[in-house]
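Engineer: what follows is a predicted structure for the sequence shown.
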Amino acid sequence: MEAATTELECSLLPTAKLSTSTEAALKRLRKMLLLEHKDWGPDLVIKSFNDWDKVFFNRRLKRHVELCWRTEDSVEYWAKRGTYGHQLDQGATWRWAHAKIELNADRLLLKSTPRAMREGEAPVSDFIVMWGVFLHECCHAYLAVLSGTADDLEESAQGYDGGHGCYFQRCIYAVDRSSRALMGVPAFCCYGTKDYLPQKLFDVKNHKVIPRDPKMPILKRVGLVQMWKTCSRMARVLLRA
């Protein structure tokens, strides 16, 4: 997983040179983004998949990733967490693993609302959110294909959220930085974490992982009741300190 992450980071460095075929793919993607205010369908994501793979993922996903749309009522996982997309490991055959990316059609195409891709940023359009979620799930698939699993098993054993651990955060940062610079499209870096799992944070400036204090609960915007519980827990932690 370390080797796969380093490979992606190096290929997306600002100084990295693009091949002729990659530049052609980038031009097609930029032209495709002009369809935002015109008629386009959900098949646009599937048709442009190979170009996204070529520009941002070193052609590692082609023939190893299945991409599809699913309705929210057909996936119990989405109903519980309200996620915009989901990545599933499909097992390995010989050298390469296979992965499946499912995008939530209800939230991205029917119920979507403009939202910020990062804390404090102005909301972006539904069209851009769709590509941000797509890039997020492609990062999961990239690690699954090259490493056999998208989960960081070492972090999972320590009680952390393995799906969004150190390696994923390094990958999503590299993709987000590159996609913003090349196309003005931010990758979807926001994700939910369970209250009882302390989430590691990635310090972009110093390029290192900062573990969150496991005693400090994560504040979530889920209503006054949850905020009251969170504040009470924080008060108890401070009193014990």
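Structural biologist: Yep, that arrived.

Engineer: C-alpha from now on. contacts and neighbour counts both.
Structural biologist: Fine.

Engineer: what about residue 67, is that helix, strand or coil?
Structural biologist: Following DSSP: H, G, I helix; E, B strand; the rest coil, residue 67 is assigned to strand.

Engineer: surely it meets residue 43?
Structural biologist: No - at 10.2 Å, residue 67 does not count as touching residue 43 under the criterion of CA atoms under 8 Å.

Engineer: who's more crowded, the two?
Structural biologist: Between residue 67 and residue 43, counted using other CA atoms under 10 Å, residue 67 has the larger neighbour count: 16 against 11.

Engineer: contacting residues for that one?
Structural biologist: 46, 100-103 (CA atoms under 8 Å, 6 or more residues apart in numbering).

Engineer: and the strands in the protein?
Structural biologist: 65-70, 85-93, 96-104, 201-203, 208-210 (DSSP state E).

Engineer: name the member of the contacts of residue 67 with the most neighbours.
Structural biologist: residue 103 (26 neighbours).

Engineer: please report how far that one lies from residue 137.
Structural biologist: Here residue 103 is placed at a distance of 9 Å from residue 137 (CA to CA, to the nearest Å).

Engineer: name the residues contacting each of the two.
Structural biologist: By CA under 8 Å, 6+ apart, the residues touching both residue 103 and residue 137 are 85-86.

Engineer: measure how buried residue 236 is and give me the count.
Structural biologist: Look at residue 236: counted by other CA under 10 Å, it has 12 neighbours.

Engineer: another one to put next to it:
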Amino acid sequence: MIAVRELTKLYGHTPALDRLSFEVRPGVVTGFLGPNGAGKSTTLRILLGLHRPTSGEALIGGRPYRRIRRPLHEVGAVLDADAAHPGRTARHHLDCLARTNGIGRARVAAVLAEVGLAAVADKRVGGFSLGMRQRLGIAGALLGDPGVIVLDEPVNGLDAAGIRWIRSTLRSLAAQGRTVLLSSHLMSEVALTADRVLILGRGRLLDEISVADLPVRGATLEDVYLRLTGEAAEFRAVPR
């Protein structure tokens, strides 16, 4: 499970996160939505140990990411589709990740096949389309067979078949009892994929929604999102 508790991040005097708290439970796909500047990327970076919070904590399985001894076995994440070096082949990229966490080559071959890249496994990543790089990133996230999956904009660059594939993959992972957190700007895709949705604005949690309850509200996810964030959109430069 993912637990974010009273998470605050200041850049100078500017709050990127303001006492943000939420949980992401196993067995469901949780969508993570918010306008530009809402704090989604900052939250994910703190969760994955890339940034330090000003106060509060972000825990995975009850521990901060930095204390997880073999992280690929517990957490699979994609924050940037261009993380792989363009001069490496897809297989070499995954082999390097696997060696750092004691994962064998058979697993590398298995995830390459799972994401549909087996036929281009020995091609250089620099020649891949954005959709192919997204698939490679997801292969890396699945490499250690982790219980927690965190993906930021995973359908960018994917064609219709690829979008359907990632949707099916995420729902299958959740059905296996894994914890899945999906950040995206594609409202329609989140509505089709997620079971629960967290909506952020100005670094705070505005609402937590069950997608199944939307018909009862007589509204679409987009309707609810725009109503909640209409006054929460804030465009500002936040250092990385």
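Structural biologist: All right, it came through fine. What you see is a predicted model; the values in this text were computed from it and never measured.

Engineer: got a TM-score for the pair?
Structural biologist: Scored against TM-score structural alignment, normalised by the length of the second structure, the superposed chains reach a TM-score of 0.25; 108 aligned residues with a CA RMSD of 6.2 Å.

Engineer: give me the element the nearest residue to residue 15 of the second structure once chain neighbours are set aside is part of.
Structural biologist: Of all residues not flanking residue 15 of the second structure in the chain, residue 9 sits nearest, at 5.9 Å (CA to CA, 6 or more residues apart in numbering). Assigned by DSSP states H and E, residue 9 of the second structure belongs to strand 2-11.

Engineer: which strands and helices sit next to that strand?
Structural biologist: strand 14-24, strand 55-60 (3 or more CA pairs under 8 Å, 6 or more residues apart in numbering; DSSP states H and E).

Engineer: do you know which of those lies nearest residue 196 of the second structure?
Structural biologist: strand 14-24 (9.0 Å; CA to CA).

Engineer: any idea which helix or strand comes after the closest one?
Structural biologist: Remark: after strand 14-24 of the second structure, the chain's next helix or strand is strand 29-33, criterion DSSP H and E.

Engineer: next SSE downstream of that following strand?
Structural biologist: Strand 29-33 of the second structure is succeeded, C-terminally, by helix 40-47 (DSSP H and E).

Engineer: just say which of the strands of the first structure is most tucked in.
Structural biologist: strand 96-104 (a mean of 22; mean count of other CA atoms under 10 Å).

Engineer: who wins for proximity to residue 228 of the first structure among the strands of the first structure?
Structural biologist: strand 201-203 (24.6 Å).

Engineer: what angle separates the lengthiest helix in the first structure from strand 65-70?
Structural biologist: Under DSSP state H, the helix in the first structure containing the largest number of residues is helix 126-147. Per axes from the mean of the first three to the mean of the last three CA atoms, to 10 degrees, the angle that helix 126-147 of the first structure makes with strand 65-70 is 140 degrees.

Engineer: and helix 126-147 of the first structure, what other elements does it pack with?
Structural biologist: helix 2-11, strand 85-93, strand 96-104, helix 166-183.

Engineer: make TSV from those and add distance to residue 201 of the first structure to it.
Structural biologist: Output for those, formatted as TSV (distance: least, CA to CA, whole Å):
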stretch	distance to residue 201 of the first structure
helix 2-11	16
strand 85-93	21
strand 96-104	25
helix 166-183	8
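
Engineer: and of these, who's closest to residue 31 of the first structure?
Structural biologist: The nearest among those, by CA to CA, is helix 166-183 at 10.1 Å.

Engineer: so which bits of that closest one are buried?
Structural biologist: Within helix 166-183 of the first structure, the residues scored as buried using 16 or more other CA atoms under 10 Å are 166-179.

Engineer: ok, of those, which one's closest to residue 128 of the first structure?
Structural biologist: residue 179 (11.4 Å).

Engineer: so the lengthiest helix in the second structure versus strand 29-33, what angle?
Structural biologist: For the second structure, the helix with the greatest residue count under DSSP H is helix 160-175. Here helix 160-175 of the second structure runs at an angle of 120 degrees relative to strand 29-33 (the same axes, to 10 degrees).

Engineer: which elements pack onto whichever helix or strand comes after helix 160-175 of the second structure?
Structural biologist: Counting by DSSP H and E, the next helix or strand C-terminal to helix 160-175 of the second structure is strand 179-183. Under the contact criterion of 3+ CA pairs under 8 Å, 6+ apart, strand 179-183 of the second structure touches strand 14-24, strand 29-33, strand 148-152, helix 160-175.

Engineer: can you list the neighbours in contact with the helix or strand that comes right after strand 179-183 of the second structure?
Structural biologist: Downstream of strand 179-183 of the second structure, the next assigned helix or strand under DSSP H and E is helix 187-193. Applying CA under 8 Å, 6+ apart, the contact partners of helix 187-193 of the second structure are 29, 31, 167, 170-171, 182, 184, 211, 221-222.

Engineer: out of those residues, the closest to residue 40 of the second structure would be?
Structural biologist: For the contacts of helix 187-193 of the second structure, the nearest to residue 40 of the second structure is residue 184 (9.5 Å; CA to CA).
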